[in-house]
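> From the sequence below, what's the structure:
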Amino acid sequence: MNTLETKRLLLRDWNEDDLGCGVHNDDTIRYLIAVKNNYAMVLKETGEIIGTIGLNEDADNNPNRRNVGVRVIEAYRNQGYMQEALAEVFLHAQLPIEAFSWFCATDNAPSLHLADKFGFTYVKTFSKDDFNLPTPCDHVYLIRKRS
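A predicted model of the protein is given here:
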């Protein structure tokens, strides 16, 4: 996979040097190294990894749809980094992807706002019991058709 670039970020493959970076635990980083279409979000200015963004297999195993997975270190939230990264990843997503899905907690207003900004539409709200989650929060499932 090629490195993608935005105004402030480099989006690149994860590698062994990223272990201990603080965005994820080491087991998760090892997993991200092994799978395709997951990027470390790196600040151009400092080289610091501030988050992750990926297009993962769809929960319904639809080969033409990808689930958007995102995470930004708290200190860098609400500064437009995820918007930059999403725009670039969507631009370079390879066919035959026809749609993107997004799950986020119902109380995650910034994530819901970003999904709305990118044209995702509400599909369904799931309770924690639907996914056997350890935390008591509901999740919203949203869909965006490829433009």
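
> Going by C-alpha atoms from here, please, whenever you check contacts or count neighbours.
Noted.

> how deep is Lys124 tucked in, by neighbour count?
Lys124 has 12 neighbours, counted by other CA atoms under 10 Å.

> Tell me the first helix or strand C-terminal of the helix ranked longest in the chain.
As assigned by DSSP state H, the longest helix anywhere in the chain is helix 81-92. Following helix 81-92 in sequence order, the next helix or strand is strand 99-105 (DSSP states H and E).

> list the contacts for the residue lying closest to Ser111 once chain neighbours are set aside?
Counting by CA to CA, 6 or more residues apart in numbering, Cys104 is the residue found nearest to Ser111 once chain neighbours are left out, at 6.8 Å. Counting by CA atoms under 8 Å, 6 or more residues apart in numbering, Cys104 makes contact with 111-112, 139-141.

> residue furthest from the geometric center of this protein?
The outermost residue of the chain, judged against the average C-alpha position, is Asp129 (22.8 Å), by CA atoms, centre = their mean.

> can you tell me how far Thr52 sits from Leu86?
Distance of Thr52 to Leu86, computed by CA to CA, to the nearest Å: 11 Å.

> hang on, I meant Thr3
14 Å.

> Pick out whichever of these two has more residues nearby.
Higher neighbour count among Thr3 and Leu86: Leu86, with 18 against 10, using other CA under 10 Å.

> What is the burial count for Arg71?
Arg71: 17 neighbours (other CA under 10 Å).

> Measure how the helix or strand encompassing it sits relative to helix 81-92, angle-wise.
Assigned by DSSP H and E, Arg71 belongs to strand 65-72. If you take axes from the mean of the first three to the mean of the last three CA atoms, to 10 degrees, strand 65-72 sits at 150 degrees to helix 81-92.

> here's the other one to compare against:
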Amino acid sequence: MNKEIATERLVLRPWQESDAESLYKYAQDPAIGPIAGWPPHTSVEDSLNIIRTVFAAPETYAVVLKETGEPVGSIGIMLGDGLHSAEMRANEAEIGYWIGKPYWGQGLIPEAVRCLLKRCFEDLGMTAVWCGYYDGNTKSRRVMEKCGFRFHHTEEGNTSPLGDVRTEHFMWMTKEEWLKISKEENLCK
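Okay, here's the model as predicted:
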């Protein structure tokens, strides 16, 4: 069971069926899903189905604004035995995320990513964490850079969940690198 994680401005918590309207509000935007490889949500029922299936996975969290209590994005840790895009070894994970367009550029996702890095390395015993982004998704790449990930490799000819062929870039961070960074910042409560 996912635990609830608090940051300065956010609560990361399991998705609830009652979040379907908020999820649809942000996930229907064509600027959000396609660049990350998934189709925009088409209805509140579509979003509810995603909550019941995709977002029911372990370590998948609603990104909730403390100020309003509204979920405005999603973040999750994918382990080697689940759905992920990086070629991972045992004790490695991948973090994926998105946030609604009105909240772009506010540093909310880097805040959430830093907390999940802490969860990966301290609670889950991971030795490295991956992040991937499709060519052109500069906002996602910027989040990774802000959080201390470094470029690992590029794969061309990957088929996205939308069925098109894309170039995907992978970044990663080892536990040793995270320990150096985490001494300077501790955003999780």
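
> quick one: TM-score?
The TM-score (TM-score structural alignment, normalised by the length of structure 1) is 0.86; 146 aligned residues with a CA RMSD of 2.0 Å.

> Gly119 of structure 1 -> structure 2?
In structure 2, the residue equivalent to Gly119 of structure 1 is Gly148, according to TM-score structural alignment.

> need the contact list for that match.
So Gly148 of structure 2 contacts 173, 178, 181 (CA under 8 Å, 6+ apart).

> Spit out the contact partners of the last one.
For Ile181 of structure 2, the contact set (CA under 8 Å, 6+ apart) comprises Gly148.

> where's it, which helix or strand?
If you go by DSSP H and E, Ile181 of structure 2 is part of helix 175-182.

> can you pull the buried residues of that helix?
175, 178 (16 or more other CA atoms under 10 Å).

> again, but for stretch 134-146 of structure 2
134, 140-141, 143-144.

> With stretch 121-128 of structure 1 instead?
By 16+ other CA under 10 Å, the buried positions in stretch 121-128 of structure 1 come out as 125-127.

> Which of these fall within strands?
Taking DSSP state E, the ones among the buried residues of stretch 121-128 of structure 1 that sit in strands are 125-126.

> now the buried residues of stretch 121-128 of structure 1 in JSON lines, with distance to Asp60 of structure 1?
Listed next are those as JSON lines, based on distance: CA to CA, whole Å:
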{"residue": "Thr125", "distance to Asp60 of structure 1": "16"}
{"residue": "Phe126", "distance to Asp60 of structure 1": "14"}
{"residue": "Ser127", "distance to Asp60 of structure 1": "17"}
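
> neighbours around the closest residue to Phe120 of structure 1 other than its chain neighbours, how many?
Spatial nearest neighbour of Phe120 of structure 1, chain neighbours left out: Arg144 (4.3 Å); criterion: CA to CA, 6+ apart. Under the neighbour criterion other CA under 10 Å, Arg144 of structure 1 is assigned a count of 18.

> Same check on Asp123 of structure 2?
Neighbour tally, Asp123 of structure 2, other CA under 10 Å: 10.

> So it versus Val11 of structure 2, what's the distance?
Note on Asp123 of structure 2: its distance to Val11 of structure 2, by CA to CA, is 18 Å.

> which residue lines up with the residue nearest to Ser111 of structure 1 in structure 2?
Taking TM-score structural alignment, Cys104 of structure 1 has Tyr133 as its aligned residue in structure 2.

> Nearest residue to Asn2 of structure 1 in space, please, no chain neighbours.
Per CA to CA, 6+ apart, closest to Asn2 of structure 1 is Arg12, 7.1 Å.

> residues touching the one you found, list them.
By CA under 8 Å, 6+ apart, Arg12 of structure 1 lies in contact with 1-4, 39-42.

> Which of the three states applies to the residue mapped onto Lys36 of structure 1 from structure 2?
Under the alignment (TM-score structural alignment), Lys36 of structure 1 maps onto Pro58 of structure 2. For Pro58 of structure 2, the assignment made with DSSP: H, G, I helix; E, B strand; the rest coil gives coil.

> quick one: Pro58 of structure 2 and Lys3 of structure 2, what's the gap?
Using CA to CA, we find Pro58 of structure 2 at a distance of 10 Å from Lys3 of structure 2.

> Who has more neighbours out of those two?
A direct count of neighbours by other CA under 10 Å for Pro58 of structure 2 and Lys3 places Pro58 higher, at 15 against 10.

> The more buried one touches Asn2, doesn't it?
Yes - at 6.4 Å, Pro58 of structure 2 and Asn2 qualify as touching, with contact defined as CA atoms under 8 Å.

> who touches both of these two?
With contacts defined as CA under 8 Å, 6+ apart, no residue is shared by Pro58 of structure 2 and Asn2.

> can you tell me how far the match of Lys36 of structure 1 sits from Ile75 of structure 2?
Per CA to CA, Pro58 of structure 2 is found 11 Å from Ile75 of structure 2.

> Before I go, just wanted to say thanks for your time.
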